[in-house]
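1. Pasting the sequence and the predicted coordinates here, then a few questions.
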Amino acid sequence: MKLIPQKKFFRFISLLFVTTLMLLPSLYCGVAIPARAEASPEVPEASTDFYYNDQANLLSEETRSLILTKNAALAPHSIQLVVLTMDTLPVTGYTQRVEYLRSVMQSWQVGGAEGRGLLLALSVSDGDYIAVAGEGLLSHFTTDLLKSLLDAQLEPDFSAGSYDAGVSKFITEAASQAETFAVSSGSQPVSAKPAPKKDDGVPVLLWVALGAGAVAVLCIAVFLLSGRQSRRYSPRRGVHRHAPLVTPPRTNVLRHESHTPIIVKSARRGDGPSRIRKL
């Protein structure tokens, strides 16, 4: 098994750690954004008349005119009363429906910047209705007061199927209570025009997720390319497949020849001794 050098190993761990940190926002957004989309259904568009959005087609022309007239009288106090009718509200449960209607009020800017708005919503198919007050009216339109208004003004006609009559009675009494609140609070007359809808655009969190994902992909690509470049252009280390030839050091010590001396006889015959030649 081939071992990874120490420097390369630490470099790999560092890049892996940085990439993981970059991917965390993307992972969070991949889980948080779908969950948020399921918890917050789409908010309908405000109607051209703004003060009523009759999707269930329950309101008569007289009731619609009444809603506009009451809001015209409350306009100097920046108070707005809005009616929303639907076949079925997209969420169930009291708490979920209150949160949904508050998101509708925020999207439509009911009551302006001070939140002086009241939204009455009717869900016909499941026989439900609910009223939600903005932040600027909570001190007067408490939960008990809203329940009292709904029970006295809307419930009898709603149970009988006379939705239009119930809405008309509720708006008339709610406008009277709003006028009382405006006088008691001493609010100065101001013009209350429906604020233009905000362009939500792309959520900021989504941009952060896209940026983090792009950086993470770039880091991974740089890491892979750098690994290929280092493997391609790094010098190959030589491997001795055979034992190296070791040359003994030179010495001044004379070695004795082990060759057997060869005796060569001279061709000339004489009485003298023979010559001995050492090869």
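-> Perfect, I can see it now.

2. C-alpha only now, for contacts and for neighbours.
-> Noted.

3. For the chain, just list every one of the helices.
-> Assigned helices in the chain, in chain order: 6-39, 61-74, 94-108, 143-149, 155-159, 163-185, 204-233 (criterion: DSSP state H).

4. for the last one, packing partners?
-> Contacts of helix 204-233 with other secondary structure elements, assessed using 3 or more C-alpha pairs under 8 Å, 6 or more residues apart in numbering; DSSP states H and E, are made with helix 6-39.

5. so the helix it packs on versus helix 94-108, what angle?
-> For the pair helix 6-39 and helix 94-108, the angle between their directions (axes from the mean of the first three to the mean of the last three C-alpha atoms, to 10 degrees) equals 100 degrees.

6. alright, now check it against this:
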Amino acid sequence: MKQMKKRLLALAALACLLAVTAFAAGIPAAPQGSCVLDQANVLSAATEQKVNDLTVALGQACGAQIAVVTVDFTGTLSMEEYAYQVFDAWGVGDKKKNNGVLLLLVIGDENYYCTVGTGLEKELSPSKIDDLLYDNLEEGFAAGDYDRGVTAFAGAMYDELCRIYNVQPGVGGGTQGYEPPRRSGLGIGTTLLVLIVSAVLVLLVVVSTALHPVRYVRTRYFGYVYPPRPPRRWHRHYHRP
């Protein structure tokens, strides 16, 4: 009985210590009726509403949540520690599934960070999150257009979570339900012309090879992207233990 009391007192002391640490570090309380806290004042009301709509739809469909926090600086905490403490203090995502996603923008340091709950670690690997950040957030963030970056990332993450849980909440926030336009077929005349040109080219290659035999060797080919992409910044992604 005494050992049990000692354990309870130790847990209570640890909880108080964590609360004091969070308070000293300036960890903000979760906003009421919203999953977006724009302390750096860089997001529009339309962007906040967009993220909220996506999160409400996800929460109803599978319990997942997307939270966004913007700050100027993280104080004495590192970016990773700050994101983890906010994620833990807010309890982002379903309590049992632990399937929350938190996006942190540190405007003063010109950097960002994304953390997910353990329930999403298998489906959202660090490399997958890195791709989602780079393909959707990086360009807008680098240009100072935080609305565009956050909206694009939230939409892409929404689509990814819909795929993971196989749900279709019906919110047109991302690319869910989007069908690319179909290409029109080639006309008969155009198709015939393409075939004739291809046949001529093949004949020229055959004749050239017969007249000038060459020795084939293995070569390594490298792909190029145009226009070239900007240098990729490395962002680690902390996973909640």
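-> On my side now, so go ahead. What you see is a predicted model; the values in this text were computed from it and never measured.

7. what TM-score comes out when they're superposed?
-> Overall, the chain-to-chain superposition scores 0.57 on the TM-score scale (TM-score structural alignment, normalised by the length of structure 2); 152 aligned residues with a C-alpha RMSD of 2.6 Å.

8. hmm, back to that, including mean neighbour count, could the helices of structure 1 go into TSV?
-> Listed next are these as TSV, based on neighbours: other C-alpha atoms under 10 Å:
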stretch	mean neighbour count
helix 6-39	13
helix 61-74	16
helix 94-108	18
helix 143-149	14
helix 155-159	17
helix 163-185	18
helix 204-233	14
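
9. quick one: which of the ones you listed is nearest residue 54 of structure 1?
-> helix 61-74 (9.3 Å; C-alpha to C-alpha).

10. just to revisit the earlier point, go through the helices of structure 1 and name the closest to residue 45 of structure 1.
-> With C-alpha to C-alpha as the criterion, residue 45 of structure 1 lies closest to helix 94-108 of the helices of structure 1, at 8.0 Å.

11. rewinding a little: make a markdown table from the helices of structure 1 and add distance to residue 119 of structure 1 to it.
-> Listed next are the helices of structure 1 as a markdown table, based on distance: least, C-alpha to C-alpha, whole Å:
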| stretch | distance to residue 119 of structure 1 |
| --- | --- |
| helix 6-39 | 21 |
| helix 61-74 | 12 |
| helix 94-108 | 7 |
| helix 143-149 | 11 |
| helix 155-159 | 16 |
| helix 163-185 | 10 |
| helix 204-233 | 28 |
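
12. Please identify which of those helices is closest to residue 135 of structure 1.
-> With C-alpha to C-alpha as the yardstick, what comes closest out of the helices of structure 1 is helix 94-108 (10.0 Å).

13. Just want the most central residue of structure 1.
-> Centre of structure 1 computed as the mean C-alpha position; nearest residue by C-alpha atoms, centre = their mean is residue 29, 3.1 Å away.

14. So which of the helices of structure 1 is nearest residue 50 of structure 1?
-> Comparison of the helices of structure 1 against residue 50 of structure 1 by C-alpha to C-alpha identifies helix 94-108 as nearest, at 8.3 Å.

15. separation between the residue with the largest distance to the centre of structure 2 and residue 190 of structure 2?
-> Of all residues in structure 2, residue 211 has its C-alpha farthest from the mean position, at 55.6 Å, by C-alpha atoms, centre = their mean. Counting by C-alpha to C-alpha, to the nearest Å, the gap from residue 211 of structure 2 to residue 190 of structure 2 is 32 Å.
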